[in-house]
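Peer 1: sequence and predicted structure are below.
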Amino acid sequence: MTTTPPLLDQALVSPDAALKGQAVISAQEAQRLRALPPTEYWAGVAAELEWAEPWTQILDGELGDFRYFVGARGNVSVNCLDRHAAKTPEKVALHYEREDGLTETWTYGRLTTETARFAAVLEDLGVGQGDRVSLLLSNIPEAFIAIHACYRIGAIYSVIFAGFSAAAVRDRLEDARPRVVIVADGTLRRGKVVALKPVLDEARRGIESIEHVIVINRLNLDVTSQPDEHDWAALMARTERLAAPVMLEANDPGFIIYTSGTTSKPKGLVHSGLGFLVGTYANVKWSLNLRPQDSYWCTADVGWLVVPIFALVGGMANGVTQVLYEGSIDTPTPGRPYELIEKYGVNKIFTAPTALRMLRRAGQDALEGHDLSKVELISLVGEPLDPETWHWTADTFGAFVNNTYGQTETGTAWASAIVGVTDTKAGSCGQTLPGYRAEIVDEGGQPVEAGQLGFLTLTEPFPCLARTVWGSPQRYHDTYFSEFPGRYASADAALFDADGQLWVTGRVDDVMNVSGHRIGTMELEAALITHPAVSEAAVVACPDELRGAVPVAFVVPRAGVGDGAGLNEELAEAIVRGVGKYARPAAVHVVPTLPRTRSGKIMRRLLRDLLEHGEVRGDLSSLENPDALDVVLSHLQR
């Protein structure tokens, strides 16, 4: 594959003096850690955590079938809660705030006690090690309590995104076969009540594995009740016992998380509990460098793996005070995020590029009257970040912007700047963190040179890599290890530049061959975002008999911008100027909205379906706004 140079014209950006002063290691030490054999590095990280029994072997096996810290025993909840509660029980763990203004404060002492109590509730209902517990919850403190209670007793949990349809929820329940399901009566989303219990009522019919349902009455909605259902508050009120933590082997499964499929059912990826802990603890340490005095906000939804990585496990393992927000962050006004940052003195944020584009689209008026001076760092993950949004963020917040890269399968954002230590570039994903070995390869699996676009792979095991697909080990092997034997295949297109910075340009399916030029969609979208009329952009490949493929662009304009033919031509020219004549799009569609997930990511595969087939043929369980499909299709049919 080849790439186009404009994307790589960004200069290295160093952390400012304040972040450098926070750094826990030097640049030389970072280089040494990166050069260590992964097993030696991970053993050093694990030694910083609490274990009941040591490992007898660091690594056994290879990619596709391995065990890390063989024989070691410990508990995730002990490392995330108990050890902090023992030292600083009154320290705030969570500042919870809901869209309607409801607030709660949870200390490490209180959170630990309530987690141990709910773990006893689960044990009294017959839940033990290896049993599955499914959770249909939004960003509420009970989600943290329930998940850590599962960790405490060795139950395997699975969070189901609260925006899923009953059919999508049912798919996940049928696959995991949980004994217990925990559900909130409802949640708030953009000023509206979203009832969750009726969704579960429909989804669970006929699933015989479910013995108990625990209902959390957060909104006091009028919900139906069945004999096997229990009220969370009543169970907790009559349970005095605090469950002792079960010491689990390092490779015992901790949770199942489902990824959306394109044509087949979602995959239930299985992560080990303690391996995930080790990976996320290090990830948060390097990508955020959280300190005891920091006030930190991870804006993601608990149904997305970013929350377990950067808040629920990795964040709490580092003992930080966090903001937990339930609802849409731009409700009731676009200035709400800035209000929360000021109110809680937030100085470090973890979010997604889409959230930043949303703030940018809202305009500078939303910033008026808000003090953002404490913000030092904004870290990101989720999708390619265009340089324009990177620069807007850095200028608006006066903060270091650390874009990272990871996947649900990898369990961490393994490419990142080491905050306060290493440089980044606007739009890149930083460098490979210590403990990981990544290579870009061509179609034949051979490593390519710096600056050459190819297939992103990982070449050695690491503790937080997903270990299997629940109930389907062959699917796990076929999906991730069959294309390039001996490597984990990410299915993402990427390159390393001459400075070792990683640039992920999109899914392999989004890399197109246009008249012999291989290009990723990120370059084209970055060129579009530079146009002052553009708020968001998505580019997909459309098959073409003559050129092999042609780019087709979808653009959401800024407020007050029309969609006349003149604008379409201007946007096409923006791509020509930024990338080259060969990349001129076959069409530019200016649309008011695009299909996206709850976390805000644009679902480009659905746009491809609409272009090629006039309908969507893939999985829709992650789609938040189904009406967007009709809107886009109507524009295509004009």
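Peer 2: Yep, it's here.

Peer 1: for the rest of this, base every contact and every neighbour count on C-alpha atoms.
Peer 2: Will do.

Peer 1: could you pull out the strands for the stretch 351-500 of the chain?
Peer 2: Counting by DSSP state E, counting those that start in this stretch, residue ranges of the strands within the stretch 351-500 of the chain are 377-380, 400-403, 415-416, 424-425, 431-432, 438-441, 454-458, 468-469, 488-496.

Peer 1: which helices and strands does the second one pack with?
Peer 2: Right, strand 400-403. Under the contact criterion of 3 or more C-alpha pairs under 8 Å, 6 or more residues apart in numbering; DSSP states H and E, the helices and strands touching strand 400-403 comprise strand 377-380, helix 387-397.

Peer 1: pick the most buried one from the ones you listed.
Peer 2: With neighbours taken as mean count of other C-alpha atoms under 10 Å, the helices and strands packed on strand 400-403 reach their highest mean count in strand 377-380, at a mean of 25.

Peer 1: looking at it, residue 464 is touching residue 272, isn't it?
Peer 2: Yes. Under the criterion of C-alpha atoms under 8 Å, residue 464 makes contact with residue 272 at 7.1 Å.

Peer 1: more neighbours, those two?
Peer 2: Under the criterion of other C-alpha atoms under 10 Å, the comparison of residue 464 against residue 272 puts residue 272 first, with 25 against 22.

Peer 1: I'd like to know how far that one sits from residue 158.
Peer 2: From residue 272 over to residue 158 the distance is 13 Å, taken as C-alpha to C-alpha, to the nearest Å.

Peer 1: overlap in contacts, these two.
Peer 2: Common contact partners of residue 272 and residue 158 (C-alpha atoms under 8 Å, 6 or more residues apart in numbering): residue 255.

Peer 1: so what's residue 432 closest to, chain neighbours aside?
Peer 2: Using C-alpha to C-alpha, 6 or more residues apart in numbering and skipping residues adjacent in sequence, the residue nearest residue 432 is residue 415, 4.5 Å away.

Peer 1: second one coming, line it up with the first:
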Amino acid sequence: MSYPYQIKSFEEYQQAWQYSVTDPEGFWAQVADNFYWRKKWDRVLEWNFKDPDVKWFQGAKLNITENCLDRHLGTLGNQPAIIWEPNDPEERHRVLTYRTLYNKVCQFANVLKNNGVKKGDRICIYMGMIPELAIAVLACARIGAIHSVVFGGFSAQSIADRIQDAQCSLVITCDGAFRGGKDIPLKSVIDDALIGCPSVKKVIVCTRTRTPVSMLKGRDVWWEDEIKAVETQGNPSCPAEEMDAEDELFILYTSGSTGKPKGVVHTCGGYMVYANYTFVNTFQYKLGEVFFCTADIGWITGHSYIVYGPLSAGATTVMFEGIPTFPDAGRFWDIVDKFRVTTLYTAPTAIRSLMGFGLGPVNHKDLSSLRKLGSVGEPINEEAWHWFKDNIGKGRCPISDTWWQTETGGIMITTLAGVTPEKPGYATLPMPGIQPVLVDENGKEIEGNGVSGNLCIKFPWPGMIRTTYGDHERCRKTYFATYENLYFTGDGCMRDEEGFYRITGRVDDVLNVSGHRIGTAEVENAINMHAGVVESAVVGYPHDVKGQGIYAFVILENMSKDLDLFRKDIIQTVSRIIGPIAKPDKIQFVSGLPKTRSGKIMRRILRKISENELDNLGDTTTLLDPGVVEEIKRNRLS
């Protein structure tokens, strides 16, 4: 399988980008011609950013799993599709060839059908990083069910919110999951979540940890039993449901600047084309290479670059159950060595964490198979970039510092490995088909180089968000209402003298903690649910490992109580309501918050205090009580 749309030189990149801007429809039609469509499109693109209403490949019919599985069987049937490495290095790894994966997906698709799942039903998937997670995702897509994968670290309340929002009819989970030295009781968390979720009629439970679980008669069934039932029916195949290019493929919930997570909706045709195109070009993938993305499938990175991007390209993709520091900090390098990994795509948080262990865990590991490195989740700082390049890539592997979002579906600005120029700390240049612009606060475009502004995109691309599930107005307000006729990313950005882009961080009330977006309002809502809390305000601050840490300023009803215990209680409350990823790193108890006379909390001031910029707070005389600021400064946590 060759990729006629793979860019091989900087000159080709410049030509492709120019073509994609002057004739976007011609450009994307040419790329899309390389996929299997049951029926070709009548129109490539119809769009406006006002409503917003974006449709790609209108009238086309397809099923994404036929492009990820069926079309590879003749030529790549015996090639590894997924290599799974378990949490415990002593446990045997698994290799699923394209033929095996196809059979297992068909089998589980029939299980879903036996359990009443129909095209258009929403299915919640809450599993650990085992091959069955990828199988479940693809099985949903095969029969036209819409999957909503929830990261295995979220709390029962967070899962319940997502299930209720999407009105899921079925949940797929495991008895438990292994993550480092921990066992996560997934089924038990699901049981708690489902107390308030009457839409869920069935729960399919896959065995992983052999943790004792409660199984409700009539609702809960074992994955293994359901597979046996399908086997006795004697028909392993499952015809793929014909989908319209604009039919919904999946919902993925992401934090926003308001408390309620929003369900980002991606559709079948455009998402498939974009995930594949960006995978093949960013990582310059060649057939037979081993691609290792260290993300969890619960995040968009796992959807696009463990499952759909690599599999639609006939690639071999590594899926890892564990964490980078268990049983020791050499785990990533062991996996690279063991499977002769060609491309390693990971997060700056992981890199910075591993830097802290020095070079001992890297030494004596054979990393000679590596050809390309990638970074995702947040801008990678220069120190980490050089450490990654010098010690892991041995100075010979290009680094793709990729910028993109859940909402964009795939990589937007990046170095194409070994093809376009790289620069430490910079995402560099846009993918073909992507038209970034920088605007000022009034939405006026800032032209030229050596400038900074808010990053927007001025023309649609196939992988972009179509709506927020069940609330299209929220989609319009969040992404398309800030600046007219532009998609607003929520990120600040600078464009240097060479025209390279550098992302400077969020400009809205969203934190980027270890590459995961968490809304400040979401954390504040959770803190405020603690019985002793009157009010709170949350901001981000620079964190050596996570990129951003969470700093909470909290007013208590009674300041004379045991404050250390209160801190622990608040952390426990946030963990229970959202999940451990959202717990504050610092909690400062205060008597008041800096507010305007209209009652608005001035988070800008709190952010400066958290960053220790105490002499740069701006004018505080207009505040309701300027004295509050002095008290907060005095008691700032270092």
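Peer 2: Perfect, I can see it now. Predicted, not measured: the structure shown is a model, and the values here were computed from it.

Peer 1: picking that back up, counterpart of the residue nearest to residue 432 of structure 1 in structure 2?
Peer 2: Superposed on structure 2 with TM-score structural alignment, residue 415 of structure 1 falls opposite residue 413.

Peer 1: so who does its match touch?
Peer 2: 402, 403, 404, 427, 428, 429, 430, 431, 434, 501 are the contacts of residue 413 of structure 2 under C-alpha under 8 Å, 6+ apart.

Peer 1: 10 Å - rerun?
Peer 2: Residue 413 of structure 2 sits next to 282, 400-404, 426-432, 434-436, 500-503 when contact means C-alpha atoms under 10 Å, 6 or more residues apart in numbering.

Peer 1: with residue 430 of structure 1 instead?
Peer 2: Residues near residue 430 of structure 1 by C-alpha under 10 Å, 6+ apart: 287, 402-405, 414-418, 422-424, 496, 499-503.

Peer 1: now do the same for it: its match in structure 2.
Peer 2: Using TM-score structural alignment, residue 430 of structure 1 pairs with residue 428 in structure 2.

Peer 1: can you tell me how far its match is from residue 130 of structure 2?
Peer 2: Per C-alpha to C-alpha, residue 428 of structure 2 is found 34 Å from residue 130 of structure 2.

Peer 1: now swap in residue 204 of structure 2 and tell me
Peer 2: Counting by C-alpha to C-alpha, the gap between residue 204 of structure 2 and residue 130 of structure 2 amounts to 15 Å.

Peer 1: what do you get for residue 137 of structure 2?
Peer 2: In this view, residue 137 of structure 2 and residue 130 of structure 2 are 12 Å apart by C-alpha to C-alpha.

Peer 1: repeat for residue 310 of structure 2
Peer 2: Between residue 310 of structure 2 and residue 130 of structure 2 the distance is 17 Å, computed by C-alpha to C-alpha.

Peer 1: of these two, give the one with the bigger neighbour count.
Peer 2: More neighbours sit around residue 310 than around the other of residue 310 of structure 2 and residue 130, counting by other C-alpha under 10 Å; the figures are 26 against 22.

Peer 1: tally of neighbours for residue 365 of structure 2?
Peer 2: Residue 365 of structure 2 has 16 neighbours, counted by other C-alpha under 10 Å.

Peer 1: residue in structure 1 matching it?
Peer 2: With the correspondence set by TM-score structural alignment, residue 365 of structure 2 lines up against residue 370 in structure 1.

Peer 1: for that match, what are its contacts?
Peer 2: Contact criterion C-alpha under 10 Å, 6+ apart gives 335, 337, 338, 339, 340, 341, 342, 343 as the residues in contact with residue 370 of structure 1.

Peer 1: now it: how far from residue 95 of structure 1?
Peer 2: Between residue 370 of structure 1 and residue 95 of structure 1 the distance, using C-alpha to C-alpha, works out to 19 Å.

Peer 1: same check, this time on residue 245 of structure 1
Peer 2: Look at residue 245 of structure 1 and residue 95 of structure 1: by C-alpha to C-alpha, they are 25 Å apart.

Peer 1: what residue is smack in the middle of structure 1?
Peer 2: The centre of structure 1 sits closest to residue 306, judged by C-alpha atoms, centre = their mean, with a distance of 3.3 Å.

Peer 1: that residue matches what in structure 2?
Peer 2: By TM-score structural alignment, residue 306 of structure 1 lines up with residue 301.

Peer 1: need the longest helix for structure 2.
Peer 2: Assignment by DSSP state H gives helix 98-114 as the longest helix of structure 2.

Peer 1: what range does the next helix or strand after that one cover in structure 1?
Peer 2: Sequence-wise, the next helix or strand downstream of helix 98-114 of structure 2 (DSSP states H and E) is strand 122-126. Residues 132-136 of structure 1 are matched to strand 122-126 of structure 2 when aligned by TM-score structural alignment.

Peer 1: if you skip the residues just before and after it, what's nearest to residue 192 of structure 2?
Peer 2: Counting by C-alpha to C-alpha, 6+ apart, residue 192 of structure 2 lies nearest to residue 156, which is 5.8 Å off, once chain neighbours are set aside.

Peer 1: how close does the match of residue 415 of structure 1 sit to residue 278 of structure 2?
Peer 2: 10 Å.

Peer 1: intersection of neighbour lists for the two?
Peer 2: Residues touching both residue 413 of structure 2 and residue 278 (C-alpha under 10 Å, 6+ apart): 431, 432.

Peer 1: so residue 300 of structure 1 sits right up against residue 139, yeah?
Peer 2: Yes. Judged on C-alpha atoms under 10 Å, residue 300 of structure 1 makes contact with residue 139 at a distance of 8.7 Å.

Peer 1: of these two, which one has the most company?
Peer 2: Ranked by neighbour count (other C-alpha under 10 Å), residue 300 of structure 1 and residue 139 place residue 300 first, with 25 against 22.

Peer 1: quick one, what contacts the more buried one?
Peer 2: Contacts here follow C-alpha under 10 Å, 6+ apart; on that basis residue 300 of structure 1 touches 139, 306-308, 310-311, 324-326, 329, 350-352, 355, 598-600.

Peer 1: could you redo the last one with a cut-off of 8 Å?
Peer 2: Listed by C-alpha under 8 Å, 6+ apart, the contact set of residue 300 of structure 1 reads 306, 307, 350, 351, 352, 599.

Peer 1: and which of these is nearest to residue 529 of structure 1?
Peer 2: residue 352 (16.3 Å; C-alpha to C-alpha).
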